[in-house]
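**Student:** Sharing a sequence plus its predicted fold:
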Amino acid sequence: MIKIHVDMDKCQHYGQCVFEAPTVFALNEDDKLEYHATADDSELENVERAIDVCPMQAIAFAK
């Protein structure tokens, strides 16, 4: 299991992460980011890509 953290103070809800890891990240009806704080190990590469494409660098692996 991987743990994910999004700094919501940095996040500007661009949604680039949604394209890379749609089972982990989503934009709600108000276009605000929602995410699962944990994901299966099979999502590791998708989450890594989401981290890389985030323009605000708001996504990280949680410890």
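**Tutor:** Received, thanks.

**Student:** C-alpha from now on. contacts and neighbour counts both.
**Tutor:** Noted.

**Student:** what sits up against stretch 54-63?
**Tutor:** Under the contact criterion Cα atoms under 8 Å, 6 or more residues apart in numbering, stretch 54-63 has outside partners 2-8, 10-12, 16-17, 50-51.

**Student:** this is the comparison structure:
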Amino acid sequence: MRVVVDLNRCQGYAQCCYAAPDSFELRGHEILFYDPAPPDEARPRIERAQQACPVRAISIEPASLDREDAL
């Protein structure tokens, strides 16, 4: 899984930080740090964070395949 946050859309409401504190952290007033490649066991929390975001700035994508995996 790959997590993408549209930082132009993010308004710093920090709802993701409450839903998945191991994956999202708000530093300062509006600086969001997040894990773009969290472990699979974090998926339920990441999905809750995605749903909690009032501006829908969080998306979850499939992990990209390595070239060796694609061969």
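**Tutor:** Sure thing, it's come through. Keep in mind it's a predicted model, so treat the numbers as computed, not measured.

**Student:** now, among the contacts of stretch 54-63 of the first structure, which is nearest to residue 36 of the first structure?
**Tutor:** residue 4 (7.5 Å; Cα to Cα).

**Student:** tell me which element that closest one is part of?
**Tutor:** strand 2-6 (DSSP states H and E).

**Student:** Need the contact partners of the next helix or strand after that strand.
**Tutor:** Next helix or strand after strand 2-6 of the first structure toward the C-terminus (DSSP H and E): helix 16-20. Contacting residues not belonging to helix 16-20 of the first structure are listed as 24-27, 46-47, 49-51, 53-54 [Cα under 8 Å, 6+ apart].

**Student:** tell me what the strand holding residue 4 of the first structure is packed against?
**Tutor:** For strand 2-6 of the first structure, the packing partners by 3 or more Cα pairs under 8 Å, 6 or more residues apart in numbering; DSSP states H and E come out as strand 38-39, strand 59-61.

**Student:** Many thanks, I have nothing further to ask.
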